[in-house]
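Chemist: What would the 3D arrangement of this be:
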Amino acid sequence: MVAIDSSARNIVMFLATAVFFGGTFVAAKAGLEYMPPLLFVAVRFDVAAVLLLGYVVLTHPREEWLPRTRADLAGIAAAGLLSIGLANAMLFLGQQYVSSAVASIVFSLNPILTPVFAAFLLSDERLTAAEAVGMVVALVGVAIVIDLDPVNLLASAGAVHALLLAGAVGAALGGVLIRRADASMPSTARTAWGLPVGALLCHLLALSQGERVAAIEWTSTGLVALGYVSVFSGVLAYIAYFGLLDEIGAIRTNLAFYLVPVVAALGGWVFLGETITPTTVLGFLVVFAGFAILNRERLEHELAGLRGSFEDDSSAGRACVVGESRWNEQD
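Modeler: Okay, here's the model as predicted:
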């Protein structure tokens, strides 16, 4: 019974991770109609920081959530400045001009770019030839989605996609630098401290761009969008994601990020009337193929482990049946 409950909980957390993060792109697109992009991100993290820090303080002992070492501070800085602040600032700036589906697919390069940075910044990780092929395939997929034209690469459309790519790069680089810091504090606590750092960065960027609170239109739609990106994708998604990491590991957990574009595309279609073109679908499939190539060995290892576990369970079941049969024969 415990195994069944645990399995069901993991499924719920996996789906919550994909749905909450996928909904970010839809809510961001809706909220950008009423809020300047950088200020939208900053206020989002203001709210999320208060909620997640409160959650961590209430659920973790003081020695776990209080930063104590330089490694803890380095991890918080990498999370706040890059994975949270820069990544989301670029996402919200770029998503003013593209659909939820396109933005989410470009951002799905995050887990694909991570091994590239790891090869240079982490001594125990190197990019193999197969992983390099997977990386190229994924980039081709993104090129299909954004309809990349080398002639117009520096045009306005190219600049928009460059913002989204910069966000994905920031998220990936931040993740690798977090691992390089090797902090001792729990990941949820590190994220809780990273949120106010990211909020401060976005406030400074908003100020530099002349964005003002007076420009915000406090409509019901805008408030719902802000509430979603603050609570659901700013707090609950992180809690589900980090909890899933502890339960099933990074490889299977990160598969959730390949459901995110599906959620974003369907959400944009249902709530915002956005169209899903065949080119977008094709590009997503190519990106996913790149991910599969990049993580082929790890996925094979995971599948082998699952098969071994299933065979062990089957063997145990057969042993029980044989034992019961012999007992009945004795009777």
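
Chemist: rest of the way, CA atoms for contacts and neighbours
Modeler: Noted.

Chemist: Could you say which helix or strand holds Glu125?
Modeler: For Glu125, there is no host helix or strand (DSSP states H and E).

Chemist: Counting neighbours, what do you get for the nearest residue to it once chain neighbours are set aside?
Modeler: Distances taken as CA to CA, 6 or more residues apart in numbering put Ala119 closest to Glu125, at 5.2 Å, once the chain neighbours are dropped. Neighbour count for Ala119, taken as other CA atoms under 10 Å: 15.

Chemist: Would you mind pointing out the helix or strand Ala119 falls in?
Modeler: Residue-wise, Ala119 maps onto helix 110-121 under DSSP H and E.

Chemist: Can you give the contact residues for that helix?
Modeler: Contact with helix 110-121 is made by 125-127, 135, 138, 168-169, 171-173, 175-177, 180, 254, 291, 294, as judged by CA atoms under 8 Å, 6 or more residues apart in numbering.

Chemist: next structured bit after it?
Modeler: As assigned by DSSP H and E, the chain's next helix or strand after helix 110-121 is helix 129-145.

Chemist: I have a second one here; can you model it like the first so I can compare?
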Amino acid sequence: MGKSSNTTLVILAFFAIYVIWGSTYLLNKIAVLELPPFMLASFRFVTAGLLIFGLARLMGIPITITKKQFLNTILAGFLFLSFGNGVVVWALRFVDSGFAALEISAQPLIILLMMWILQGKKIQPTSLIGVFFGVVGIYLLVSQKQIITKEGSVLGMIMIFACMISWAYASIFVAKADLPSNYFVNTGYQMFTGGIMLALMSVGFGEEWSSPLTWSRNVQWAMILLVVFGSIVAFTSFNYLLKRVSPEKVATSTYVNPIVALILGWYFLEEEITEQSILAAAILLTGVYFINTKKKIAIFERFKR
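Modeler: Below is the predicted model of the structure:
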């Protein structure tokens, strides 16, 4: 595959994790208002995993993997999906969809610190500037009284933070781990195993399961979009990017997702967007620029002379 083709794939993959994933907060919020959270997440990921295996078979892609690869996909599936996503869905019962996405936008900072602690990777000055903008933006967003005074919001915030740590560690792990070389198959195993573990969590918490035929039309559509685009398309793109670019650049999606989530939550669920939220969103996007751009090197070279 040529360089231009790879560049196009990277751009499309970033679009998927920026925009499509940004919409999943709204879709999960719609569904979790009617369905138990772990049952909802389990149904989504098991269905997506089975569809991926079916598509792989139709396309003649072998799905056989080694024992080590299988164990690694189980671990990644738990960190990313069973805990990292399932508990976020649970927390959406207590916080707005836009707020959840906004809190998670602190993830690049956690990944940078984890890479520094676990791998000894030096944190570049401009990455720190990007993180600074991100933290300022997050502070402006979460310091609004109308957001943090809602019942259960503090518990939701704490659990989402735990998910961020899980997701960040998984991002670093996947970048180096022995996983299926085909990104589609890799996603399938993570989805299926993560979904099975979510089903066990659902049973453990005594959730009541129901047939999709009994769900409301809105929830049925939300689930279809979550399975096809939020799971298969976006998560495959995510796994692809983790092998192509650095984890902290992939994590910049958590800066853009809140913007998409805020707009969709406001439009469809009438979640409030204040002037302070708009200002914070602009600052967050500035942080994305500083973490992602390569032009930053030239700026600092001038100061070294």
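
Chemist: Quick check on the contacts of helix 110-121 of the first structure: which are buried?
Modeler: Neighbour-count burial (16 or more other CA atoms under 10 Å) is assigned, among the contacts of helix 110-121 of the first structure, to 135, 138, 168-169, 171-173, 175-177, 180, 254, 291, 294.

Chemist: Using a markdown table, lay out those together with distance to Phe14 of the first structure and secondary structure.
Modeler: Converted to a markdown table, these look like this (distance: CA to CA, whole Å; DSSP: H, G, I helix; E, B strand; the rest coil):
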| residue | distance to Phe14 of the first structure | secondary structure |
| --- | --- | --- |
| Met135 | 25 | helix |
| Ala138 | 23 | helix |
| Ala168 | 21 | helix |
| Val169 | 24 | helix |
| Ala171 | 20 | helix |
| Ala172 | 21 | helix |
| Leu173 | 24 | helix |
| Gly175 | 20 | helix |
| Val176 | 23 | helix |
| Leu177 | 25 | helix |
| Arg180 | 26 | helix |
| Asn254 | 9 | helix |
| Phe291 | 18 | helix |
| Leu294 | 21 | helix |
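
Chemist: Which one of the residues you listed is nearest to Phe25 of the first structure?
Modeler: Ala168 (13.6 Å; CA to CA).

Chemist: which residues touch the closest one?
Modeler: Ala87, Val106, Phe107, Ser108, Leu109, Asn110, Leu113.

Chemist: swap in Ala41 of the second structure?
Modeler: Asn85, Gly86, Val89, Gly195, Leu198.

Chemist: Tell me if I'm right that the second one and Pro36 touch.
Modeler: No - between Gly86 of the second structure and Pro36 no contact is recorded; they are 10.6 Å apart, counting by CA atoms under 8 Å.

Chemist: Between those two, point out the one with more neighbours.
Modeler: Higher neighbour count among Gly86 of the second structure and Pro36: Gly86, with 25 against 20, using other CA under 10 Å.

Chemist: how about that one, what's its partner in the first structure?
Modeler: Aligned by TM-score structural alignment, Gly86 of the second structure pairs with Ala89 of the first structure.

Chemist: Quickly note the distance from its match to Gly290 of the first structure.
Modeler: Going from Ala89 of the first structure to Gly290 of the first structure by CA to CA, to the nearest Å gives 26 Å.

Chemist: likewise Gly267 of the first structure?
Modeler: 24 Å.

Chemist: the more surrounded of those two?
Modeler: The neighbour comparison of Gly267 of the first structure against Gly290 (other CA under 10 Å) goes to Gly290, with 26 against 22.

Chemist: so where does that one fall, helix or strand?
Modeler: Going by DSSP H and E, Gly290 of the first structure is part of helix 278-294.

Chemist: Contacts for that helix, please.
Modeler: Contacts of helix 278-294 of the first structure (CA under 8 Å, 6+ apart): 101-102, 105, 109, 112, 130-145, 258, 261, 299.

Chemist: which residues does Glu271 of the second structure contact?
Modeler: Contacts of Glu271 of the second structure by CA under 8 Å, 6+ apart are Asp96, Gly98, Leu262, Gly265.
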